[in-house]
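Asks: sharing a sequence plus its predicted fold:
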Amino acid sequence: MTATLTRAARDRRPRTLLRAFAPVLLGAVALALWESVARSGAVPALFLPAPSEVAVRLSEDAGGLLWSYTWPTALRAVAGCLAGAALALPLGYLVYRSRTAAVALGPYIAASQALPAVALAPLLVLWLNRGSLPIVVLCALMVFFPILMTWVLGLRGLDPDVLDAARLDGASGAAFLLRVEIPLALPALLTGLRTGFTLSITGAVVGEFVMGGRGLGSLIAARSRSGDTEGLFTVLVVLCLLATAVYIVLGAAERRSRHYLGENS
């Protein structure tokens, strides 16, 4: 038995290394190609600066400028994602539990996804004035649908035999939700939050771009007006790093929850 486990661990090690280094290798190849194209002069630097030049500019801005603009965007994205989740989770549970609610609310939930964020932004300014509140509301509207749908699908995918066994053990009501349904559907919930936060960052940037306020969106607008291509790329890099960091953290939490559920199933 021990030899089998050891052999399985050795078999998993190459896959783990490949999973860790494959994105790094792909990124290095892409950066090398980008650098060579930019240095060749085939594309003017105004349109495509070299990655090395973007890195230098990023190091110059990272000390204070970018951080002072990143912090408000990140806070608005987090607040919007949490607000969207606070609305989506109870409504999703209602849709899961009640066929009548699913039929009645389904068209309106789908319609909420069809509304473009850029079209909503001016209306939110009229209704809520300028500031962080309309941007947070815009983020919440953008993340609401994917979180709700992932949550509902996760609940509907629960093993009926496990649920029946929990009911036979006496679980019911709020205890059944908190101790059985939520833990079992936690991987799906984390997947929805991971997708939702990425969209929430997009919503925050769009909101700042349209509504104003200090943040990465307003920095993009200012640098776009001045033709500062290197500066635009540095903001894009920061946005990618922010989204990637959250994606990795929530992805690790999702894998850990699946591992925990597998051990206790």
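Replies: Yep, it's here.

Asks: alpha carbons only for contacts and neighbour counts from here, please
Replies: Will do.

Asks: what about residue 175, neighbour count?
Replies: Residue 175 has 11 neighbours, counted by other CA atoms under 10 Å.

Asks: same question for residue 172.
Replies: Residues near residue 172, counting by other CA under 10 Å, number 14.

Asks: just want the most central residue of the chain.
Replies: The chain has residue 198 as the residue nearest its centroid, 2.5 Å off, counting by CA atoms, centre = their mean.

Asks: now for it: which residues touch it?
Replies: Counting by CA atoms under 8 Å, 6 or more residues apart in numbering, residue 198 touches 243, 246-247.

Asks: could you point out which element follows the strand or helix carrying it?
Replies: Assigned by DSSP states H and E, residue 198 belongs to helix 182-211. Next along the chain after helix 182-211, taking DSSP H and E as the criterion, comes helix 216-225.

Asks: for comparison:
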Amino acid sequence: MRKPLWRPSLGFLRPSMWLPLVLMLTVLAALWTWGARSMPYLLPPLGDIGSTLSEDADYYLRNAWVTLKEALGGLGLGLLAAFVLAIVISEFPLARRAIMPVAVILNVTPLVAIAPALVVAFGFGPAPKLIVTGLICFFPILINTSMGLRTVPQPVLQVYQTVNASRLETLWFIRIPHAMPYLFAALRIVFPLSVVGAVVAELSAAGSSEGLGTAISLASSMNRLAAVYASIAILALLGSLLLLCVTVLERRVLHWHETRQGAGS
């Protein structure tokens, strides 16, 4: 009988799986409650945060949707650009020597500083936020993917050379599949990071009227701590959901890889 590509595991029902997390959350909640009583100017009570979320649920959902669209849009741009450039620099050493120094410079450039310039260039629409988010996600994908493309074992390449495989066939059937685990390792980082990038763009790009970053900025200006932490809680939830999505996608796409086979046994 053929083994299914993926089947859900019920291991999470065991107390050893969920009990440590429950205990940790309980401890963190107790520490938060103590901190809210000792430093009310820094931490609001958890009940106030919950009340803010329930009373203004539509407001937070609307802004969360705006931030999520910016995060996914910027991630898509960064992923596309980084993947294409990774193929180029892995196939052409001259291109690697030309592109990698520029990519390193972009990686160490404080993007908060160039966000206002992007607003001047592209206006007050979503374009500056997508560009900032894409640049934040770009470098990890480029580095990991190019490494995966260039580290194919030589014996495997020699086998394809003996059958006169073209450069395109070697890229499609050998290099790209070999780079997939490297790519997903980068995606595990940049999927949650894209939310951070979208918030940074909203906070630094002038003219933002929607998004959780804007909500945090407005709440801070009015000294509404509960609203600030409510927005932060939603951002943490968005990042966790995106990480869960890429983890599930990795299991489906890389079911053939030895790491996934080891995890499923």
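Replies: Yep, it's here. Being a predicted model, the structure only gives us computed values, none of them experimental.

Asks: can you give me the TM-score here?
Replies: Once superposed, the chains reach a TM-score of 0.84 (TM-score structural alignment, normalised by the length of the first structure), with 248 aligned residues with a CA RMSD of 2.5 Å.

Asks: re the thing from before, in TSV: the contacts of residue 198 of the first structure, plus neighbour count.
Replies: Rendered in TSV, the data for these read as follows (neighbours: other CA atoms under 10 Å):
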residue	neighbour count
243	20
246	16
247	19
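
Asks: looking at the residues you listed, which is nearest residue 132 of the first structure?
Replies: If you rank the contacts of residue 198 of the first structure by distance to residue 132 of the first structure using CA to CA, residue 243 comes first, at 19.8 Å.

Asks: now do the same for the closest one: its match in the second structure.
Replies: Residue mapping for residue 243 of the first structure onto the second structure gives residue 239, with TM-score structural alignment as the criterion.

Asks: the counterpart of residue 173 of the second structure in the first structure and residue 171 of the first structure: what is the separation?
Replies: In the first structure, the residue equivalent to residue 173 of the second structure is residue 179, according to TM-score structural alignment. From residue 179 of the first structure across to residue 171 of the first structure, the span is 8 Å (CA to CA, to the nearest Å).

Asks: compare neighbour counts for those two and give me the winner.
Replies: residue 171 (17 against 13).

Asks: and the gap between that one and residue 200 of the first structure?
Replies: Residue 171 of the first structure sits at a distance of 36 Å from residue 200 of the first structure (criterion: CA to CA).

Asks: any idea how far the residue nearest to the centre of the first structure is from residue 80 of the first structure?
Replies: In terms of CA to CA, residue 198 of the first structure sits 11 Å off from residue 80 of the first structure.

Asks: same deal with residue 223 of the first structure?
Replies: Distance from residue 223 of the first structure to residue 80 of the first structure, by CA to CA: 25 Å.

Asks: more neighbours: those two, which one.
Replies: residue 80 (31 against 16).

Asks: looking at the second structure, name the residue matched to the more buried one.
Replies: Checking TM-score structural alignment: residue 80 of the first structure goes with residue 74.

Asks: any idea how far the match of residue 173 of the second structure is from residue 147 of the first structure?
Replies: 21 Å.

Asks: go on, residue 229 of the first structure?
Replies: 34 Å.

Asks: have a look at these two and say which one is more surrounded.
Replies: Neighbours were counted for residue 229 of the first structure and for residue 147 using other CA under 10 Å; residue 147 has more, 28 against 17.

Asks: spit out the contact partners of the more buried one.
Replies: Per CA under 8 Å, 6+ apart, neighbours of residue 147 of the first structure: 84-85, 88-89, 189, 192-193, 195-196.

Asks: in the second structure, what residue corresponds to it?
Replies: Using TM-score structural alignment, residue 147 of the first structure pairs with residue 141 in the second structure.

Asks: all helices of the stretch 1-150 of the first structure, in order?
Replies: Remark: helices assigned in the stretch 1-150 of the first structure by DSSP state H, counting those that start in this stretch are 2-40, 51-62, 65-97, 99-114, 117-128, 132-156.

Asks: and among those, the most buried is which?
Replies: Stretch with highest mean neighbour count among the helices of the stretch 1-150 of the first structure: helix 132-156 (a mean of 24; mean count of other CA atoms under 10 Å).

Asks: can I get the contacts of residue 198 of the first structure in CSV including secondary structure and distance to residue 15 of the first structure?
Replies: Compiled in CSV, those are given as follows (DSSP: H, G, I helix; E, B strand; the rest coil; distance: CA to CA, whole Å):
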residue, secondary structure, distance to residue 15 of the first structure
243, helix, 25
246, helix, 23
247, helix, 20
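
Asks: ok, and these in the second structure?
Replies: Here is what carries over to the second structure from those, by both residues aligned by TM-score structural alignment, their matches' CA atoms under 8 Å: 243, 246-247.

Asks: quick one: buried residues of stretch 221-228 of the second structure?
Replies: Applying a neighbour-count criterion of 16 or more other CA atoms under 10 Å, one finds 225-228 buried in stretch 221-228 of the second structure.

Asks: in helices only, show me those residues.
Replies: With helices taken from DSSP state H, the overlap with those comprises 225-228.

Asks: next, format the residues you listed as TSV and append distance to residue 22 of the second structure.
Replies: Shown next, in TSV, are those (distance: CA to CA, whole Å):
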residue	distance to residue 22 of the second structure
225	26
226	23
227	25
228	25
